[in-house]
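> Kindly return the folded structure for what I paste below:
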Amino acid sequence: MSVPRSSVPRRLPYIVCAVLVLLLAGCGTVGIAGTGGSGAPARSAGVPGSPGAGGASAAPSSAAPAAPPRPAPAPPREIPGLGPRTRAAIPAGTRQAFVVTGESADSNRSTAVLYTRDGPAADWRAAMAPWPAHNALNGWTSDHWEGDLRSPVGVYTLTAAGGRLDPPATAFPYDLSPDFKVAGEGFHGEPLEGSFDYVVAIDYNRLPGTSPLDHTRPLGTERGGGIWIHVDHGGPTQGCVSIAEDRMKELLGLLDPAQDPVVVMGDATSLSA
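Prediction:
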């Protein structure tokens, strides 16, 4: 019996669909993509970092670890022997400090060093080796009065110089005058002549910028005055600071008014406060 032509094309699509279903199903019982045969979600095929990879959690972030914080910059090096109160008295713009440190409150022997720095936040450094110096006969005081034979403790500006002899090369205003003369003897019988050949005025109870010979006393004459750095005569002074003549000339050559120099003076204990 012959098969009608029209029946072949009607049955063929069913056969093709059955074959496609078997191919898609494979050997398992997977019905819908992403589910197991029971309809539960299928586990991942072990893709690294996926929730189904051996039950492992998500892989950690690959971002680079944060850089450790940078250490704070070191504070500038301070002048040795000076305490916070003394350091605070040095003007912020000062770049030269002539530090005169007495052996004790009642001693007339001291050591002097010039310190410099390049700016307010820069290190202080010694510009020279320590020099021996003298101060007043009875030592130091933070409350100076005329005739107490003590040198005043404190930080004072340096704004003028002068002397009986022509100055060495110096940037300082210099008053050359024969009035810088002195005679007589010191406390140990040493001659005083030549002590004022070179002087730098310490701005204690005086008008800054005027000649060291100026006698104006803003605090009154009873508070003393005429406190200078001058040539050493080999013994204690009445209130000044003295250093050797060659050191005096060297100091004049180093001091620069553009660097707002000061003198920091007193016994070691007072300066350490």
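> contacts, neighbours, all on C-alpha from now
OK.
> who's in contact with Thr159?
172-173, 201-203, 208-210, 257, 261 (Cα atoms under 8 Å, 6 or more residues apart in numbering).
> and it, that one's in a strand?
Yes - using DSSP: H, G, I helix; E, B strand; the rest coil, the assignment for Thr159 is a strand.
> Under a three-state scheme, what state does Val21 occupy?
Assignment for Val21 (three-state DSSP): helix.
> Identify the residues contacting it.
Contacts of Val21 by Cα under 8 Å, 6+ apart: none found.
> Then Pro212?
160-162, 175, 199-201, 226, 228.
> how near is the closest residue to Ala171 other than its chain neighbours to Val155?
Using Cα to Cα, 6 or more residues apart in numbering and skipping the chain neighbours, the partner closest in space to Ala171 is Asp256 (5.7 Å). Counting by Cα to Cα, to the nearest Å, the separation of Asp256 from Val155 is 17 Å.
> of the two, who's got more company?
Between Asp256 and Val155, Val155 has the larger neighbour count (other Cα atoms under 10 Å), namely 24 against 18.
> Second chain to compare with the first, below:
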Amino acid sequence: MVPRRTAVGLGLGLLGSPLLFTGCGGGAGATGRRAGAPRPAPTATAPGARAPRIQAEAAPRAITGLGPRTTAAIPEHCRQAVVVTGRGRNSPRCTVVVHERTATGWQAGPAWPAHNALRGWSAHHMAGDLRSPLGVYTLSDAGGLLSDPGSRLPYHRSTGFTTRGTGFQGEPLAGAFDYVVAIDYNRARGTSPLDWTRPLGPGRGGGVRLHVGHGGPTHGCVGVARPHMRGLLRTLDPHRHPVVVMGYADWLAR
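Predicted coordinates:
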């Protein structure tokens, strides 16, 4: 679970509200006109009729739950965002939703229950702290123990993804790395998720991934159900510059 944080910029749209423009003008019996002077042109709106309602163009839909600071961290060119929303700063439970940016704003997919690190979240993730790193990070590379299920990201298959042992609740870890997507926190982009390059140094952790959930908290990764991981691999498109936006709800709402 290693961090390389990718700074991302946000822009939060303000929702436009309908504007009502009312017309006004003199009645048919208005005074003060000189004899022989040209009669004023009739108004477009007949007396007593309502002026037309003009609808202001609505701002594009923003991602629900993200405040202006978090939204500003998402790059303008990003068209896919995996939003991981934790229940609380110290909670290991979260929800994952994939969002696609369209001409009318962000469209949310279904919500998936998931797990993050045992002790919750950290703004300064360190190796062994059992917290997931807060932030917005690019998603560049994938891999796993099993064959490529149709990933659009570069996929590296290797026996190095073999996992053994048990989790914090005694659940088996076997199969957790059958499918993974590397989170670009303290890692070199464009390399296998198994690559151990740590630009921030080994003390800042690394190897943070989206991977197959094992039914319990992680050391720093985000675990989702196997079918959702397969779907995620088939959805994330490098040409749409995907990112993961991750943190507990109050932090994301800043």
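> Kindly provide the TM-score of these chains.
Scored against TM-score structural alignment, normalised by the length of structure 2, the superposed chains reach a TM-score of 0.81; 217 aligned residues with a Cα RMSD of 2.0 Å.
> ok, back up a step: are any of the contacts of Thr159 of structure 1 buried, and which?
172-173, 201-203, 208, 210, 257, 261 (16 or more other Cα atoms under 10 Å).
> can you list those in CSV and add distance to Ala63 of structure 1 and secondary structure?
Shown next, in CSV, are the buried ones among the contacts of Thr159 of structure 1 (distance: Cα to Cα, whole Å; DSSP: H, G, I helix; E, B strand; the rest coil):
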residue, distance to Ala63 of structure 1, secondary structure
Phe172, 63, coil
Pro173, 66, coil
Ala201, 66, strand
Ile202, 64, strand
Asp203, 64, coil
Pro208, 64, coil
Thr210, 69, coil
Pro257, 57, helix
Pro261, 55, coil
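> Which one of the contacts of Thr159 of structure 1 is nearest to Glu78 of structure 1?
Relative to Glu78 of structure 1, the closest of those is Pro261; by Cα to Cα it sits at 16.0 Å.
> Quick one: map the closest one onto structure 2.
When structure 2 is aligned by TM-score structural alignment, the residue opposite Pro261 of structure 1 is Pro242.
> show me the contacts for the closest residue to its match other than its chain neighbours.
Distance criterion Cα to Cα, 6+ apart; nearest residue to Pro242 of structure 2, sequence neighbours excluded, is Gln80 at 4.6 Å. Shown in contact with Gln80 of structure 2 (Cα under 8 Å, 6+ apart): 98-101, 236-237, 240-243.
> change it to 7 Å
The contact partners of Gln80 of structure 2, by Cα atoms under 7 Å, 6 or more residues apart in numbering, come to 99-101, 240-243.
> Okay, it and Thr235 of structure 2: tell me how far apart.
The gap separating Gln80 of structure 2 from Thr235 of structure 2 is 9 Å, by Cα to Cα.
> Likewise for Gly206 of structure 2?
Gly206 of structure 2 is 24 Å from Thr235 of structure 2, by Cα to Cα.
> Same drill for these two, tell me which one is more crowded.
Gly206 (32 against 16).
> Just to check, the more buried one is in contact with Ala188?
No - Gly206 of structure 2 is beyond contact range of Ala188, at 10.4 Å (criterion: Cα atoms under 7 Å).
> any idea which helix or strand carries Ala174 of structure 2?
Assigned by DSSP states H and E, Ala174 of structure 2 falls within no helix or strand.
> so who does the aligned residue in structure 1 for Val222 of structure 2 touch?
Using TM-score structural alignment, the partner of Val222 of structure 2 in structure 1 is Val241. Val241 of structure 1 makes contacts with 133-135, 228-230, as judged by Cα under 7 Å, 6+ apart.
> These in strands, which ones?
Among the contacts of Val241 of structure 1, the members falling in strands (DSSP state E) are 133-134, 228-230.
> so how many other residues sit close to Val153 of structure 1?
Using other Cα under 10 Å, the number of residues around Val153 of structure 1 comes to 23.
> give the contact list for the closest residue in space to it that isn't next to it in sequence.
Nearest residue to Val153 of structure 1, sequence neighbours excluded (Cα to Cα, 6+ apart): Gly266, at 4.5 Å. Neighbouring residues of Gly266 of structure 1 by Cα under 7 Å, 6+ apart: 100-102, 140, 153-154.
> Check Arg61 of structure 2 too.
With contacts defined as Cα under 7 Å, 6+ apart, Arg61 of structure 2 is in contact with 104-106.
> list the ones among the residues you listed that structure 1 also has?
Contacts conserved in structure 1 for the contacts of Arg61 of structure 2, counting by both residues aligned by TM-score structural alignment, their matches' Cα atoms under 7 Å: 105-106.
> Give me the subset of the contacts of Gln80 of structure 2 that lies in strands.
99-101, 243.
> And these, which is closest to Thr71 of structure 2?
Val243 (11.9 Å).
> wait, doesn't that closest one sit right on Gly135?
No - between Val243 of structure 2 and Gly135 there is no contact under Cα under 7 Å: 10.1 Å.
> Leaving out sequence neighbours, find the closest residue to the counterpart of His156 of structure 2 in structure 1.
Under the alignment (TM-score structural alignment), His156 of structure 2 pairs with Asp175 in structure 1. The shortest distance from Asp175 of structure 1 to any non-neighbouring residue, by Cα to Cα, 6+ apart, is to Gly162 (4.2 Å).
> what do we get in structure 2 for that neighbour?
So Gly162 of structure 1 corresponds to Gly143, using TM-score structural alignment.
> is it fair to say its match lies in a helix?
No - in this structure, Gly143 of structure 2 is strand, not part of a helix, as judged by three-state DSSP.
> Helices of structure 2, start to end?
Ranges of helices in structure 2, per DSSP state H, are 68-71, 226-235, 249-252.
> Now tabulate those in TSV and tack on distance to Leu200 of structure 2.
TSV is the format used below for the helices of structure 2 (distance: least, Cα to Cα, whole Å):
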stretch	distance to Leu200 of structure 2
helix 68-71	22
helix 226-235	27
helix 249-252	23
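> re the thing from before, now for the contacts of Pro212 of structure 1: which two are most distant?
Asp175 and Gly226 (14.8 Å).
> Return the member of the buried ones among the contacts of Thr159 of structure 1 nearest to Pro73 of structure 1.
Of the buried ones among the contacts of Thr159 of structure 1, the one sitting nearest to Pro73 of structure 1 (Cα to Cα) turns out to be Pro261, at 26.9 Å.
> how about the closest one, what does it touch?
By Cα under 7 Å, 6+ apart, the residues touching Pro261 of structure 1 are 94-97, 157-158, 255.
> Count the residues that sit near Pro149 of structure 2.
For Pro149 of structure 2, the neighbour count with other Cα under 10 Å is 15.
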